[in-house]
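**Q** The sequence and its predicted three-dimensional model are supplied below.
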Amino acid sequence: MPAQVGGRYPRRMAAPQTVPPVLTDGVVTLRGFAESDVAEIAAIYRDPEVRRRTTLGAHLGTADARAWTELVAANWATGDGFGWAIEAAGPDGRPRYAGQIDLRPGPPPSVGFLLAPWARGAGRMSRALRLAAGWGFTGAGFEVLHWACRAGHVASWRVAHACGFAFDGVRTRALPGPGGLVDAWTAVLLPDPAVPPASREPRTTWWPVPVLGGGRIRLRPPSGSDVDRHLATCNDPESRWWDGTRSHEADAADAHRWLLHDTELARSLGAAVTWVIADRDDDRYLGTITVSGMDRPYAPAGGEIGYRAHPDARGRGHVAAALRRVTRHAFTPVADGGLGRNRLALGTAAGNGASRRVAERAGFRQAAAFRADGVCGLDGGIVSDGVWYELLAADR
């Protein structure tokens, strides 16, 4: 949901026209703006989520909304930009303004969009993006279409992901934010005559995080309420000792980013799934467990396990129980709701007895030992030997 951009575009890529083409897939329609849309646009400007995710501030109102519609019309007339109102059936079944989408010729060509709160969560924006992208490639002659959002804006990435955009990386301090520049998630879509945008599928599996029961614990998705205890886990001296790759203590922003942004991005790229290990009775954070490495082409049905425990959860069997439950889920076929793995690996420092006991109690077998395989110590200054465990689906 990038912010709207005013002004002229530096390059024209389509013949000017005074009336935008009407595009529809039978569920959503892209059309020109009408005077009746102005109040609806102003309402979107006031939406807290839009204000949090874009540069559209609380000062914007009806006059700004009308100015935007006039700018879009002017850009169509000169070929400097291509914007549409999105129309869809409202809660009462009648067509109404649902949001807006605009293509920016660039270079490079890019897309931005906004959706009304009532219209979210039903795939309407993905439909609108497919329509606009198709016209961008065929009507405007785009060679590529770029998308970007503030890092962590999962809802916007879901739209681009569903339309077949390929994740292109994280750009450092690339977009304006509340207190200055912030990191951006970026993705691209290339034209493909054999597969038009309307038929594009996601390029990667966005793994779900099902809630898994396991005795005194339950495994669930991370949430904002876990940040404080996760931060305490990361900064605990024992955790830092065995994770010698971290040279400094984490802060709340680090914990929030990893729990709620990095883990979600990894899921969307088919790379990893992370659960919070929570107390069965009070849902208190006890630690985390992750299956990663699922996107490695040389190990198409493999995975690597990692886990950590909060200081007050150690020595109580919680992590071992979580590992057994996650292992069972990982070996369950995808058709049955699992991850469809056939081999899991687990690595730890040779001297980390607690981690090794967790692996062994869950049935993992030591497969290899390597000298000088990693580092540990609070400053990462101690080179340590490593041991690797494995478990195959056939072993169970």
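**A** That came through, no problem. Numbering: from 1, shown residues only.
**Q** contacts, neighbours, all on C-alpha from now
**A** OK.
**Q** residues in contact with the helix or strand hosting Trp388?
**A** Here Trp388 is covered by strand 382-392, with elements defined by DSSP states H and E. Strand 382-392 is contacted from outside by 244, 342-351, 359, 363-376, using Cα atoms under 8 Å, 6 or more residues apart in numbering.
**Q** Filter those down to the buried ones, ChimeraX style.
**A** Remark: buried members of the contacts of strand 382-392, expressed as a ChimeraX selection using 16 or more other Cα atoms under 10 Å:
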select :244,342,343,344,345,346,347,348,349,350,359,363,364,365,366,369,374,375,376
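**Q** hold the first one in mind and look at this next one:
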Amino acid sequence: MRFPDDVPVLTDGTVTLRAHTTADIGPAYETCQDPEMQRWTTIPVPYLQEHAVAFLTEQVPARWADESSYAWAIEYDGRYAGTVDLRDRQGGVGEIGFAVSPWARGNGVMTRAVKLAVRYAFDSAGWHRVIWRAYVGNWGSRRVAWKAGFRSLVTMPEEGLQRGVRRDEWVASITRDDELEPQGHWWTIPVVEGNGVRLRPLEAKDAERVMAACNDERTQLWLAGMPSPYGLDDAHAFIEGRLGLAADGDGVSWAIADPETDDLLGNISAFDLRNRIDPTIAEIGYWAHPDARGRGVMSAAVGLAIKHAFTPLDDGGLGRRRLVLYAAAPNTASAHVAEVNGFTRTGLARAASPRRDGTYEDLISFDLLATEHPDYRKLLENVAD
């Protein structure tokens, strides 16, 4: 293909993919100074003006000429907003790569650009599968891929190579016959506040207090699956894992925070949201930092989580019909939290809760139906009126 004459212009009316020009050199150079751009891509660091010149005036045209890859400038709001490219791996299968300028993020620009490029791969280039890759932890790229319909995500240990260092990669793909639309839920984690507590997303700053809470003797006693001792790396892995829980559609996990100081007081999760037998249920689980005990913090937090779980999907909630909760029989504090929030004790599983010493405790099961929640009854009353 002759560059730029043969480069197809693709547009959805909001975002346009076009051939790069020398006018893009400055904006591309500035984009590549972004720390996030350098963190998640293989661009040279430090990134110099000469790198942008070589990429746009030599590498991009050469790759169009030999059809080893197709790279477009992304134009949005009349400005250069990044680059998206298709890399041919032959046999009708290739990879997509992309980067968006910081100023354009949060506007759906990259998702639109990816859909345009993928559609070109299928309709014009004759591909039957497009593969997406990103280093593990690049949640922005993963969300774009999810919104564009990529699926069957797997984690490949040490699959990626960045400046001589091997890194774990996420890999997903989409085929010609797949819809370019999200598959399943990527749950949002809203800030919910009331009754003296705030539920918010976990953040990296919480790691020290997560570590302290999870090394606590009572937490270690009742949650035998936790590492012991529980280190700072374990805390960071836990926080990162809660993002994965939401991205996979499996659950929503909050930090329970003090409304005034924002210090972490515990954690609460609604999980098992993709239950294959009954997708209308969720399990509630929680643990508390020692600072929060004896203050009614956990009871208040569970009440907020219940309300969000029963809120319909269309109103931003989880749309659950039934919640379940489990507590080891000797863990009277946990059972009290359940009962204060209206859960009904439904059964006892004998010797079902393991402990670290190899023994087992009986496990009490609880449940709560949406129809039993006060807000549900109020809603019915409003409809009747």
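**A** Looks like it arrived, so ask away. Bear in mind the structure is a predicted one, so any value in this text is a computation, not a measurement.
**Q** Any idea what the TM-score comes out to?
**A** Here the TM-score for the pair of chains, by TM-score structural alignment, normalised by the length of the second structure, is 0.89; 368 aligned residues with a Cα RMSD of 2.0 Å.
**Q** any chance you could map the strands in the stretch 1-150 of the first structure?
**A** Ranges of strands within the stretch 1-150 of the first structure are 23-24, 28-31, 82-89, 95-104, 110-115, 145-150, based on DSSP state E, counting those that start in this stretch.
**Q** equivalent range in the second structure for stretch 330-338 of the first structure?
**A** Mapped onto the second structure using TM-score structural alignment, stretch 330-338 of the first structure spans residues 309-317.
**Q** list the buried ones in the matching stretch?
**A** Buried, per 16+ other Cα under 10 Å, within stretch 309-317 of the second structure: 309-311, 317.
**Q** can you check stretch 258-268 of the first structure too?
**A** By 16+ other Cα under 10 Å, the buried positions in stretch 258-268 of the first structure come out as 258-260, 262-268.
**Q** any idea which element the residue most central in space within the first structure lies in?
**A** The first structure has Leu265 as the residue nearest its centroid, 3.6 Å off, counting by Cα atoms, centre = their mean. Under the criterion of DSSP H and E, Leu265 of the first structure resides in helix 263-268.
**Q** what sits against Gly351 of the first structure?
**A** Contacts of Gly351 of the first structure by Cα under 8 Å, 6+ apart are 384-385.
**Q** Aligned to it, what sits in the second structure?
**A** Match for Gly351 of the first structure (TM-score structural alignment): Pro330.
**Q** Does its match belong to a helix, a strand or coil?
**A** Look at Pro330 of the second structure: counting by DSSP: H, G, I helix; E, B strand; the rest coil, its state is coil.
**Q** how close does it get to Leu221 of the second structure?
**A** 11 Å (Cα to Cα, to the nearest Å).
**Q** same thing with Pro354 of the second structure?
**A** 10 Å.
**Q** Then Val302 of the second structure?
**A** With distances taken as Cα to Cα, Val302 of the second structure is found 21 Å from Leu221 of the second structure.
**Q** Compare those two (neighbour count), which wins?
**A** Val302 (24 against 17; other Cα atoms under 10 Å).
**Q** name the helices or strands packed onto the helix or strand in which the more buried one is found?
**A** Element membership for Val302 of the second structure (DSSP H and E) is helix 297-310. For helix 297-310 of the second structure, the packing partners by 3 or more Cα pairs under 8 Å, 6 or more residues apart in numbering; DSSP states H and E come out as strand 192-194, strand 197-200, strand 264-271, helix 332-340.
**Q** Give the buried residues for it.
**A** Result for helix 297-310 of the second structure [16+ other Cα under 10 Å]: buried residues 297-310.
**Q** Quick one: map the residue nearest to the centre of the first structure onto the second structure.
**A** Aligned by TM-score structural alignment, Leu265 of the first structure pairs with Gly244 of the second structure.
**Q** Equivalent analysis for Gly302 of the first structure, please.
**A** Alignment note (TM-score structural alignment): Gly302 of the first structure maps to Ile281 of the second structure.
**Q** what separates that match from Gly319 of the second structure, distance-wise?
**A** Computed as Cα to Cα, the Ile281 of the second structure to Gly319 of the second structure distance reads 9 Å.
**Q** cool, Arg39 of the second structure as well?
**A** Taken as Cα to Cα, the span from Arg39 of the second structure to Gly319 of the second structure is 37 Å.
**Q** Out of those two, name the residue with the larger neighbour count.
**A** Taking neighbours as other Cα under 10 Å, Arg39 of the second structure and Gly319 compare with Gly319 leading, 19 against 13.
**Q** and the closest residue to Phe167 of the first structure other than its chain neighbours, how many residues sit next to it?
**A** Leaving aside its chain neighbours, Phe167 of the first structure sits nearest to Ala187 (4.2 Å; criterion: Cα to Cα, 6 or more residues apart in numbering). Using other Cα under 10 Å, Ala187 of the first structure has 20 other residues around it.
**Q** so where does Ala187 of the first structure fall, helix or strand?
**A** Per DSSP H and E, Ala187 of the first structure falls inside strand 180-189.
**Q** give me the stretch of the second structure that stretch 27-42 of the first structure matches.
**A** Under TM-score structural alignment, stretch 27-42 of the first structure corresponds to residues 14-29 of the second structure.
**Q** which other residues reach that stretch?
**A** Residues contacting stretch 14-29 of the second structure (Cα under 8 Å, 6+ apart): 3-4, 7-11, 47-49, 51-53, 56-57, 71-77, 80, 82, 109, 112-113, 116.
**Q** now stretch 84-103 of the second structure
**A** Contacts with stretch 84-103 of the second structure, where a contact means Cα under 8 Å, 6+ apart, come from 31, 34, 37, 67-74, 81-83, 109-110, 113-114, 117-118, 121, 126-133.
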